[in-house]
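Just need the structure, nothing else, for what follows:
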Amino acid sequence: MALKQTFSGGLFGHASALVLGAVLAVSGTAAADSVSRAFSIPAGSLSTALNRLAESGGLQLVYDTAITEGLQSKGLSGHYTPEAALQRLLADSGLSYRMAENGNIVIERQSLNYKQDPTALPAVNVVGKKVYDPNDPFSQFYAVPNASTATKTDIAIMDTPVSIQVVPKSIMNDQQAIRIEDALTQNVSGVQRAYGTADMYESFIIRGFASDDQMYRNGFRRSMGKFDPANIEQLEVLKGPASVLYGRLQPGGMVNYVTKKALDVPYYSLQQQFGSFSEFRTTVDATGPLDKDKTLLYRFNAAYDEGNSFRDFVDHERVFIAPKLTWRPNDRFEANVEIEKRHENYTEDYGVPVSGNRPITNRRSLFTGDPAIKPSQDTTLIYADWSFKFNDDWGLRHKFQWDETDIVFGGVAPNSKINADGHTLDRFGILGTSNRRSYSTSLDLTGKFQTFGLKHNVLVGGDWFFFNQDAPDNNFSYGTIPTFDINNPQYGNFDMAALRAEPANWFWRSRDDWYGVYFQDQITLWDKLHIMGGGRYDMAGYGGYGGTSWDETKAGFSMQHEDKFSPRVGIVYQPWDWLSVYGNYVESFGTNNGRSATGGNFAPQAAEQYEIGFKTEFFDKRLSSTVAYYHLTKNNLMTFDLSTPDPTDQKTIGEARSQGIEVDIKGQITDEFSLVTTYAYTDARYTKDYSGLQGNRLLNVPEHQASLWGTYQFTEHFKAGLGGVVVGKREGDNTNTYQLPGYTRLDAMMAYVQPIGKTRLTAQVNVYNLLDKEYYTGSTSWLPTANVGAPISAMGSLKLEY
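Predicted structure coming up:
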């Protein structure tokens, strides 16, 4: 920030030099500015506080320095309009303010009325930089400097020897991404959607490997499900194995979403979105203090979402609420309690069937299920944490989460590819229930200290995770559901009562129960070299069993236990502030492989990764980039054992490898131009297998994929954007018997902001798939079906903020 000051004796002489105006270079007169912005002004002299307000708020203040002499300010922290911030600083000071005709703000004693012409006074010009504030609800920043997922500590991304990509809500807002899937696959390199049981839960492929149902919320694993973005502040994707800090994980990486915080300044938002296919979505966001001392804060987010689809008979309805309370009695202690409730009814849709080595084309609305059977989900989450700072360097944090999901299954799915006649399809029905419940807790001690000139940033912690799944009454019916003719679709042509009367034939109980302790130290030398080392010791238990009845399943269920130590090392060298060169080596503790036929334990899956890359920050750290090369191997995959005469024997000698290059660039080129661009080259295939998979590419992983998105702020009120994604050909299954063709999709947006008193109204419209291309977003992992991308469509929005 460049500061230019001019003092003159003027009317009051040198002893009472009249000061002080400030003009933020990118703002007009802020007294007329009704837009809230972030302020952080420490307690101290009132004169200093007013200077900082003028500097950061874009105000031109004029006053006699004598009237502020000896006056103190309590400071200011939070989001205010500039005028509201000035009012708070002057409260109980005996001073008031008024607007001069030339737009200056004159500060004076309440009992006096200075008549001097403020236009004759010299001004102080301050040119300031915008600073990223993660809690600013009006933030337009695309680049985020910090993310806690990679290290569980507050370390800048530039100082972290791993690839961590962040999608803040500003990008999600510009793209109107109402699904996590859209926000990630368009804005993070090497990420694709993975499909399990239709659209029952959200799963992603990162660096070639599917994450299964392992989604994280504020560092804790969620039970299987879908998650509403109404309460999400930003999405963080940690590339590569992450089990060192989080326990058992698939090695490609993890998705962690960070929820919105309660703020100590009022903020209210009401948004109504409406789009193609009868999409109707209403969201509410309200936050602020509950007491005058701002020790008790709240936040309330809610969403109602309903709509149809371009797919025949496919619809959805979701209700979501998320209240939160924060207690902050002093600057050392903070406690938070959150609740989330979600209810969802939807149609189970597996996409279009496969014929030969391709999904069928020109039939993207064809629904092969039946609208008479629909599933539902009910989810309840309770989260609590507290943190205490012993001093500026040491702190303790404890977190707890309880998460439960009840699922009612209901759907009809293709059982195979299209038959030899070219138009009929065998199907099966799914009915039943499942309960998934998890408990998580962690305790972390963080600290900073120096030894022999070395700066240490340490983490020592432990966690416990428990997960239980019961599926006591599921039925996979292959006889009741009739054959489907894609040329003459018939629905409701089976006996629903007979289907429900069929006895259950699939039962399952599983449990994860593990403890972990971990440590990490990031050592800094000469402020340029950062060396990170750490490890985790897991004591993990797992059990999974399915019998011929629920009673047999419960009786046959048992747990097996495994221990493992996983190390991680990394190094960052920063020859200049704008460049970081890094590398890492990490091992991972993965999925359990169960028991052998003789009752012994198969070795659990494991992984190791080597990675090198560099990161940059340009344009006052508003534009960031990461370029990475990685080599990732997943070991101990199950495959046939050729050393025995029994062809069904298996052993854990299988291996899959993913290697590639990833590029992520996001941020602001100028104050007006924001940009996101990504590219990933991914070579992911089986490298050792005796089941016929060796040499095959992993399913749903394109060799090349890229994206580009940019917005330009043409005026203070009007913004427009354009972008697209390019995805290469993908294999539809692990046996590589069919392929999904590559595609290109273009999107666009326009937004207009109009202040209305103390509120602001944003009208926005987004258009997706501008060229109306037919494409496939991914294949189902265990069925020969392909999920279809939407045709040209639009989303409109009206958002009122105060």
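
switch to C-alpha atoms for all contacts and neighbour counts from now on
Fine.

Show me where the stretch 701-802 of the chain has its helices.
For the stretch 701-802 of the chain, no helices are identified by DSSP state H, counting those that start in this stretch.

try the chain
For the chain, helices defined by DSSP state H occupy the ranges 46-57, 82-90, 169-175, 180-187, 243-246, 496-501, 550-556.

Pull the distance from the shortest one to the chain's centre.
Right, helix 243-246. When C-alpha coordinates are averaged (C-alpha atoms, centre = their mean, to the nearest Å), helix 243-246 and its chain have centres 18 Å apart.

Same question for the longest one.
Put simply, helix 46-57 sits 35 Å off its chain's centre (C-alpha atoms, centre = their mean).

Also stretch 215-225?
11 Å.

likewise stretch 178-195?
Distance, centroid of stretch 178-195 to centroid of chain: 10 Å (C-alpha atoms, centre = their mean).

Also stretch 707-725?
Here the centre of stretch 707-725 is set off from its chain's centre by 21 Å, with C-alpha atoms, centre = their mean.

Buried deepest among the helices of the chain, which one?
Across these, averaging neighbours per residue (mean count of other C-alpha atoms under 10 Å) puts helix 243-246 on top, at a mean of 26.

Name the residues of stretch 263-278 that are buried.
Buried residues in stretch 263-278, counted by 16 or more other C-alpha atoms under 10 Å: 263-276.

do stretch 716-732 as well
Neighbour counts over stretch 716-732 (16+ other C-alpha under 10 Å) mark 718-732 as buried.

coming back round to it: among the buried residues of stretch 263-278, which two are most distant?
264 and 276 (37.6 Å; C-alpha to C-alpha).

run this one through as well so I can compare:
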Amino acid sequence: MIHFLQRKNLFGVKIPFLSPNFLNLFVICFSALVFTPGIASAQNGSFGSIKGTVKTSDGKAAEYVNIIITATSQGTTSGQNGHFTIKNIATGAYDVAASFIGLQTQTKQVVVIAGEAVTINFVLAEGGKELQEVYVKSAKHNKFLKKETEDVARLPIKNLENPQVYSVVTSELMKEQVVTSYADGFKNIPGTGVPLLYNNGRTTLLSRGFTTGNFIRNSVAGYNFNAIDPADIEKIEAIKGPTGTLFNSSLASFGGLFNRVTKQPFEATRTEITYQTGSFDLNRLTADVNMPLNKEKTILFRVNTALHNEHSFQDAGFTRSFFVAPSITYIVNDRLSVDVDAEIGNGNATSAYRLAPDPKAKIYNIKDLGIDYKRSFANNNLDYQSRQIDIYALVNYKISDKWKSQTMFNKTFSTTKGFVTSFTISDTAIRRQAIKEDYPYYITNIQQNFIGDFKIGQFRNRIVVGMEYYNQKSNWSNLTANMPLINYKTPGAAYNSFTPEKVSALLAATAPKPGDYVQNNQSSYAAYVSDVFNITERLNAMASIRIDRFENKGAYTPADGKTTGNFNQTAWSPKLGLVYQVVKDQVSLFGNYMNGFNNVTATSFDNTPFKPQYANQWEAGVKIDAWDHKISSTVSYYDISVTNTTMDDPAHSGFSTQAGTQLSKGIEAEVIANPFAGFNIVGGFAYNNSKITNAATGTGLQGLRPAASGPARLANLWMSYRITNGKVQGLGLGVGGNYGSSSYQTNTATFKFTIPSYTTVDATAFYDQPKYRIGVKVDNLTNEKYWSFRLAPQNPTRFTLSLNLKF
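A predicted model of the protein is given here:
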């Protein structure tokens, strides 16, 4: 077993380390892995070197390709011009392999002669399976650029041909930034803001002024109501604007959606094991194992797993989880392939911090509240268990040279069981609330797409015709206990009274209600079609439409046999776009009209079903992908108008009214650049102007910015430099940060509660070699105090050390 001890680092921060025996063994093995080739060479007394170039089949230099002498741990990576050199090699015959995800691995034999430099050159062909996951041509130079994806349009069109705006965060960028939580990857997406962490670990972020959840995985429902582990993430796709035409509107917001794309098997054999430790007792162990299961490489297997343990920076709070994600690909023949994968997770954690101010209070800013930043006001015994099973299958069948069939199936079970907490605060006192809950969710999603690429006359058409079925069931069981008020500045012994025993006693004394146990069941049936029509070589148009039939069987309470909120709705969602490439394959101008809708499940006073909410977006901008992919940028202006907005009914407490309209407009800009060898930039800026343009009388919302829209201005920047040649090739540094303007937790005519602006700075240093990688990261370097929309204090300065072994 592995035992952990607490030791202090140079900064005085407690960091868990492995026990001495295990640590010694780790150091010995690590040293042997790194230095054995040098020792062997020294004993031999004769040295030579290997040099050469790596190119792809189109004749262009391939950067970041791993060059490994297979019988040893010696190796290097190719530089930006494709050149590589491996020095101090003992004389003899060797197999040398060149590999990069998305390119077919190539192995060559070479004989090293003393005092000479033998030359070998590689030409790597592009691999079919890997190209679904990685944009190889961009990666040759701009390693964080992976814009090319079939997910956004459900069609194989390039970014410059797509009239929609989207951002992609790659696993390479998350690795460089030593990301240990899924939400940290969103720091690189313009306009997402501070993550909102919910009671069961679920996260939502902002997109164009709308709260947007993480409910889509591999383009279908991945309704994980718990925390998402980043171990299995190949990339995060942020698709902007109302997306009701090609995606299930139940899983998206009017600002867009986030699609997490998981790691898939590929043809090479590779294993990576990573251990991460740092502030707040972080212990994280992950493994990524990939291998073909037969000689023909038609059956491919990959598994990603993670063991995570971390405490809060506050006086209570923890997260412990185990996660495993196996995946298998079966290439039946040149027409048929089947992918099956799963995500299985089991966790134990305390509830997320959640604070709501009293509208009758006289304090209007979280900084003026004077609440202790490091007090949790909770107890580690008030925790919950979470479980997740997510099964996904994809069947691709090539019908002909012009048509293919794509069938996707997803089945999800996600649940939390235990105690979650929330707090209400006034000028001097805080009330703590505990909810004992059991929330299982059952999701089924089936999609069938037919994708074509053909010509009508001289005009090229790329078309997708699809159908989708979605069902969501849940059984909610919850009991609420309210604790007595305590002084939040000087709580005294009462601070420790928030225990399972005290809460259970209050729950036992509470009279049961029919709403303590509720069953929900809703389904949707959809059909859609989208066509990208090339008018000329540079001008193309997109036209799409979708029809949804939504059936909500309502909330059923077995105690009284009543059902409320049951209704049926039908909605149409069109989408139009136009793209003109001013400079072919480098600069394009685009415009779009997009529509999305939400089926409203709120309750009116007279139990009248609400109409669907509709969002209509107009957008125009420019996309750039120039200088052999060294710079990629998108700048756009959007205008989103929402009708049938619901809000609290001022005449009937606890009910909603549908009498509002909302406007959200703004500017978004993103740049991903590689100005010169080894230097990479990822940056973004978002300005959002949201306001309620028509509000029900008495709500106090008319003309005001919705509090949930977050900061009006958000910016992100990451810059890194990696040495690409010489003795310290692979050594790199990175620095960046995020900014958000001030925002509101509550914004009405009668009460406003402000969240201050924030600026955070992060920095990293790493040494990346073909066989290992060492990285250190400091988040929130300036120890900025800042809060989420739920008034949850965010992490202070945090240190993380990452050790990665590659086989």
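
how close does the closest residue in space to residue 495 of the second structure that isn't next to it in sequence sit to residue 723 of the second structure?
Nearest non-adjacent residue to residue 495 of the second structure, counting by C-alpha to C-alpha, 6 or more residues apart in numbering: residue 377, 6.7 Å away. Distance, residue 377 of the second structure to residue 723 of the second structure, by C-alpha to C-alpha, to the nearest Å: 47 Å.

Mind checking which of those two has more residues around it?
The neighbour count for residue 377 of the second structure versus residue 723, taken as other C-alpha atoms under 10 Å, is higher for residue 377 (23 against 18).

Show me where the stretch 251-400 of the second structure has its strands.
256-262, 270-278, 282-292, 299-311, 318-331, 336-350, 355-357, 383-398 (DSSP state E, counting those that start in this stretch).

Let me have the ones you listed in JSON lines, adding distance to residue 184 of the second structure as columns.
Converted to JSON lines, the strands of the stretch 251-400 of the second structure look like this (distance: least, C-alpha to C-alpha, whole Å):
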{"stretch": "strand 256-262", "distance to residue 184 of the second structure": "13"}
{"stretch": "strand 270-278", "distance to residue 184 of the second structure": "15"}
{"stretch": "strand 282-292", "distance to residue 184 of the second structure": "15"}
{"stretch": "strand 299-311", "distance to residue 184 of the second structure": "15"}
{"stretch": "strand 318-331", "distance to residue 184 of the second structure": "16"}
{"stretch": "strand 336-350", "distance to residue 184 of the second structure": "19"}
{"stretch": "strand 355-357", "distance to residue 184 of the second structure": "22"}
{"stretch": "strand 383-398", "distance to residue 184 of the second structure": "21"}
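
can you count the residues close to the counterpart of residue 259 of the second structure in the first structure?
Superposed on the first structure with TM-score structural alignment, residue 259 of the second structure falls opposite residue 256. Close neighbours of residue 256 of the first structure, defined as other C-alpha under 10 Å, add up to 24.

quick one: residue 256 of the first structure and residue 232 touch, right?
No - with contact defined as C-alpha atoms under 8 Å, residue 256 of the first structure does not count as touching residue 232 (10.3 Å).

ok, the residue nearest to residue 495 of the second structure to residue 386 of the second structure distance?
22 Å.

go on, residue 564 of the second structure?
28 Å.

Residue 663 of the second structure is nearest to which of the strands of the stretch 251-400 of the second structure?
That would be strand 256-262 among the strands of the stretch 251-400 of the second structure, by C-alpha to C-alpha, at 15.1 Å.

quick one on the thing from earlier: which one of the strands of the stretch 251-400 of the second structure is the most hemmed in?
Neighbour counts (mean count of other C-alpha under 10 Å) averaged over each of the strands of the stretch 251-400 of the second structure peak at strand 256-262, with a mean of 25.

on average, how far is that one from the matching bit in the first structure?
Its aligned residues in the first structure lie a mean 0.3 Å from strand 256-262 of the second structure after superposition (mean C-alpha distance after the TM-score superposition for the first structure).

now that strand against strand 299-311, angle please.
Here strand 256-262 of the second structure runs at an angle of 110 degrees relative to strand 299-311 (axes from the mean of the first three to the mean of the last three C-alpha atoms, to 10 degrees).

Could you pull out the strands in the stretch 651-800 of the second structure for me?
656-676, 679-694, 713-722, 731-740, 743-747, 752-755, 758-768, 772-779, 798-806.

okay if I get these as TSV plus distance to residue 167 of the second structure?
Converted to TSV, the strands of the stretch 651-800 of the second structure look like this (distance: least, C-alpha to C-alpha, whole Å):
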stretch	distance to residue 167 of the second structure
strand 656-676	8
strand 679-694	10
strand 713-722	13
strand 731-740	16
strand 743-747	24
strand 752-755	27
strand 758-768	21
strand 772-779	23
strand 798-806	26
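
Which one, of these, ends up nearest to residue 350 of the second structure?
Residue 350 of the second structure sits nearest to strand 798-806 of all those, at 20.0 Å, using C-alpha to C-alpha.

that older thread, counterpart of the residue nearest to residue 495 of the second structure over in the first structure?
Using TM-score structural alignment, residue 377 of the second structure lines up with residue 368 in the first structure.

Show me the residue at the heart of the second structure, geometrically.
The residue lying closest to the centre of the second structure (C-alpha atoms, centre = their mean) is residue 236, at 4.5 Å.
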